[in-house]
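J.: Okay, predicted coordinates and the sequence, questions at the end:
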Amino acid sequence: MKTAAISLLTLALAGCSLAPAYERPAAPIPTAYDTPAEDGQAAMPQDWRAYFGDPVLQAWIAAALANNRDLRVTALRIQEARALYGVQQADRLPAIDGSGEFSRGRSVEPGQAGLPVANRYRAAVGITAFELDFFGRVKSLSDAALSRYLASEEAHRAASLSLVAETATAVFNQRSIAEQLRLTESTIALREASLTLTQRRYDAGLETAIGLRTAQMLVETSRATHAELSREYRQAVHALGLLAGDFSLPAGTDGVLLENQTLTPLAAGLPSALLSRRPDLRQAENTLLAANADIGAARAAFFPSVQLTTDIGTTAGSFSDLFGSGTGNWVFAPKLTLPIFNAGRNNANLSLAETRKHIAVAQYEGSIQRAFREVADALSARDTLRIQIDAQRKVRDADRDRQRLAERRYDRGVANYLEMLEAQRSLFDSEQEYIRLQQRRLVNAVELYKALGGWETQPEADTGS
């Protein structure tokens, strides 16, 4: 009997699996990007600090990774999935329970009266309704839980990567607004000085009313722009506080010009490398693996299930005799359940599992295509931004020369005041656009870093507790 029980248990633990053999779907993307990698570009760094070398930027990113509440939720999701996997994995092994019983009572027998009151003591250990996994149903459920647990880990890594990118983008946005504020303040001072001079010339009859009103209009326009930028700057500081999970962190302007800010150039590599680098793609594949395992569990439901219940114990009328000779008893009760009629439930469950796998395949392939597009877009934007920034730099330099010439012509009486004011207005616009393009250049570098999968050494899950 013991040999038979051990043999059944061994077969149960080594049961076959009816899950389909997994094959990774072919990546539905081209084999190369439209924009090739350039000489001098570095491979993906081992840590995000190697890419974002600015100390202030590093401090903001570190604070976000440590305190951001959304990231903390994804870390807790890992613990949740790990616990669910532990529950499912425990079902693959028998649970052995011990029990002790005591009862006192009198039995009633027909035709007999005055039966004595009797005590009954019992102690036992046993296995209750352990499923012998001949067809791999429990194993498939355990494999699905494991894949979902691994998917939750990848989700946390993807959230960490997104948070790093969002924080860097927010810092660059704050610096861009601060730089535009400094430009606007210097422009206001220049235009106020011009307005004072124009007012004097107007009072002396040397300037027209149109010139005076134009000077007033430019001053008020710059003040309105300054008020708008001040509002945007405060909102940018609040956005940084939310990402960092701490609104008390100082967010003063550090005076860093975006023009002088650089990030390490990255080599895109082959598109196939995205499958191993990007955590969101690994998450999608683990979700697909879980759906594949669910099919095995649904198939196993069509086959008989065997549950094993055992009980070994001792029973006596007094506690002192409980473990005496002749008190032992045992039960070995395997139970076979054969599905005969369930109104199509098993067929529906199998169809549901197969459909969910098809959905997971489509989602996985869609994730690959979106990843390819993000990298291709970032590479294309990098090339065109370089050309655009170079052209805008020439526009700005030309506007600076134009303003100097206009002021010189005005001082010599060759040009009217409107020409000089127009030169000032054009220079202000071209300098603002140059700052915005520099910000866009840095944001594009962050987008490329994120699209390529971020740092190779992934962080451990942290609940922040």
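T.: Structure received. Numbering: from 1, shown residues only.

J.: When you work out contacts or count neighbours from here on, use the C-alpha atoms and nothing else.
T.: Noted.

J.: Quick one: the helices in the stretch 151-300 of the chain, in order.
T.: Under the criterion DSSP state H, counting those that start in this stretch, the stretch 151-300 of the chain contains helices at 209-244, 274-277, 279-300.

J.: how about Val395, what does it touch?
T.: Contacts for Val395 (CA atoms under 8 Å, 6 or more residues apart in numbering) come out as Ser430.

J.: Assumed it was part of a helix.
T.: Yes. With DSSP: H, G, I helix; E, B strand; the rest coil as the criterion, Val395 is part of a helix.

J.: what about Pro339, which SS state?
T.: On the basis of three-state DSSP, Pro339 is classed as coil.

J.: need the contact list for it.
T.: Residues near Pro339 by CA under 8 Å, 6+ apart: Ala301, Phe302, Phe303, Pro304.

J.: same deal with Ala415?
T.: Ala415 neighbours (CA under 8 Å, 6+ apart): Ala406, Arg409.

J.: Check it against this one:
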Amino acid sequence: MATGFMLVLPACGIPQVCCPQPGPVLPESFNAVTNSPSMNPAPSAETLQQVSASDEESDATTFASFIEAADTQELSDDSPTTLQPAQVNSETSPSDLPSNGDVAVGDSAGNVTATNPYEELLEFEDDGVTDFDDEVINWENSARISWWEFFDDPNLTSLINEAFTGNQELKILAQEIRKACLEVQARQGEYLPFVTAGLGAGLEKSSRFTREGAVEDQLTAAPGRGFPEPLPDFLLGANVTWEIDIWKRLRNAKNAAAYRYLATREGRTFVMTRLVAEVAENYYELLALDNRLQTIDKTIEIQQQSKEFALAKKEAGRGTELAVQRFQADISKNQSEKLIIQQDIIEVENRVNFLLGRYPQPIARQADDYINLSMHSLSLGIPSQLLRNRADIRQAERELAAAGLDVKSARARFYPTLALNAGVGYQAFNTKYIFNSPESLIYNVAGDLVAPLINKKAIRADYLSANATQLQKVYDYQRTVLNAFTEVINWMAKVDNYGKSIEIKKQQLASLESSVDNATKLFQNARAEYMEVLFAQRDLMEARLVLIETKQQQLAAVVNAYQALGGGQF
């Protein structure tokens, strides 16, 4: 299973649209250490000072300054080692950006190339691990197990592979990745020079009673020749406009777009993790329904035998019609329950087909020995591994970083903007003179320094809105981390408790099977009433159904715990 499982989305996540292209370049402020939530958790609300919108207090504390300070702080000797970033491999992960300009996000002095988002975070080694006994505590995180190794059922792995290629939500997210990819390019183009070229032609006649007309009467285009009337005008030229990003407003906007692009990719990874869990959970539910159906069929068969024996006793004058009717009533009840289970199977199969992006059809599965079905054991690892493995945490982290850069970009709008304008071309009243140089040559160079004076209220509103959005992302990051740890604890507890419950129910089932055998033998020897047989059979069937349901819940808990740990290794 080492090949054929990975969904490759070249060219910004769009299958078979264009060739894979180089990935985007991360902002220079991105650092595997300072951006890792395990090393720099988001500050609490108390650490963020109230931001003033006045022009004089433009250096007010924001989370953007917190990020900048974190990037420049010196690491201690026992700080974890940062991995060197590596170029994204388009053969194993979605390609990033089209080739018309690698997105160089950050200053030229130390650009950081975009890494594979599944490898870009540092390999963290906790010094405290050596203080514990490895035989007592398992520091390995189960999320590092690939999904095709975690689920060893070939039917299930085949369904998951098909879901990766056919699921509509993944296709929608592929377009979102493409849009975020193009947004980075759009923001990059804003701080590069704009070059335009054009052609022009026109006619002009000036009134003789104006200054222009009077001057033209006194001038000649050539010895013995006056200016044509009307006067043609032909122009060929090029213009350059460049806003000098002295306050890094445009650069920060582009960096924020790059972080949002990475967040979009992490969002897709999270959806893939959830998709694996949903397909597996529905698959195991199908196995449970198949076993419930087998249990009811077996119970109906036993009850049919008991009914025939009761009928034989009645015909021999040793029984009553009441016993036959009670056995028949239980048979009818179970036959009705069987139809309901068959309907549930149809609905669950269609849920799986919907996840796979295909029309209703049977789902291949193998339900032998369902009760003893085993899966990989789960281990929590250390908390920093959870922060590194959960795609939703990484997504919230990158959105938080983007919001901090948005604040910097909004604050820069209070400052003056410097723009350079230049043009060069040829202009003449006759096309045969247009390339006569230097007579027909024209050019201009100008610089503009523009500062906001009156419309500061709108700029201040945008600035405060960016700060509010930043705080939202802080709270969203904290909530995501809290939810992740809560999910892990809950699902791991369920896995443990359901496992213990199954062992107890197996013992109960063994006792009930023995009681049914004894009650049946006693009834056949006229030493027990038919009601004892009925009750024993009902208890046995209910115990089997409860055991199957508990096993289904245990498997669902294992799947969801694997997802909560961030498992998948996509």
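T.: Nice, I can see it. A quick note: this is a predicted structure, and the numbers were derived from the prediction, not measured.

J.: Pick the one among the contacts of Pro339 of the first structure closest to Arg200 of the first structure.
T.: Ala301 (94.9 Å; CA to CA).

J.: Just give the nearest non-adjacent residue to the most centrally placed residue in the first structure, would you?
T.: Taking CA atoms, centre = their mean, the centroid of the first structure lies closest to Ala159, which sits 2.1 Å from it. In this structure, Ala159 of the first structure finds its nearest non-sequential neighbour in Leu71, 6.3 Å apart by CA to CA, 6 or more residues apart in numbering.

J.: The one you found touches His156, doesn't it?
T.: Yes. Proximity of Leu71 of the first structure to His156 meets the contact threshold set by CA atoms under 8 Å, at 7.1 Å.

J.: Tyr283 of the second structure touches Val352, doesn't it?
T.: Yes. Look at Tyr283 of the second structure against Val352 with CA under 8 Å: they come within range, at 7.5 Å.

J.: Show me the strands in the second structure, by range?
T.: Counting by DSSP state E, the segments of the second structure that form strands are 25-26, 112-113, 194-204, 231-244, 417-428, 441-450.

J.: Leu339 of the second structure: which of those strands is closest?
T.: strand 25-26 (57.5 Å).

J.: Now do that closest one: which elements does it pack against?
T.: When contacts are defined as 3 or more CA pairs under 8 Å, 6 or more residues apart in numbering; DSSP states H and E, strand 25-26 of the second structure sits against strand 112-113, helix 249-315.

J.: Kindly recompute the last result at 6 Å.
T.: strand 112-113 (3 or more CA pairs under 6 Å, 6 or more residues apart in numbering; DSSP states H and E).

J.: so how far is the strand it packs on off the chain centroid?
T.: Strand 112-113 of the second structure sits 22 Å away from the centroid of its parent chain (CA atoms, centre = their mean, to the nearest Å).

J.: swap in stretch 526-540 of the second structure?
T.: Worked out by CA atoms, centre = their mean, stretch 526-540 of the second structure lies 56 Å from the chain centre.

J.: How about stretch 347-361 of the second structure?
T.: That offset, for stretch 347-361 of the second structure, works out to 23 Å (CA atoms, centre = their mean).

J.: How much space separates the residue lying farthest from the centre of the first structure from Ala362 of the first structure?
T.: The outermost residue of the first structure relative to its centre, with distances by CA atoms, centre = their mean, is Gly111 at 77.4 Å. From Gly111 of the first structure across to Ala362 of the first structure, the span is 76 Å (CA to CA, to the nearest Å).
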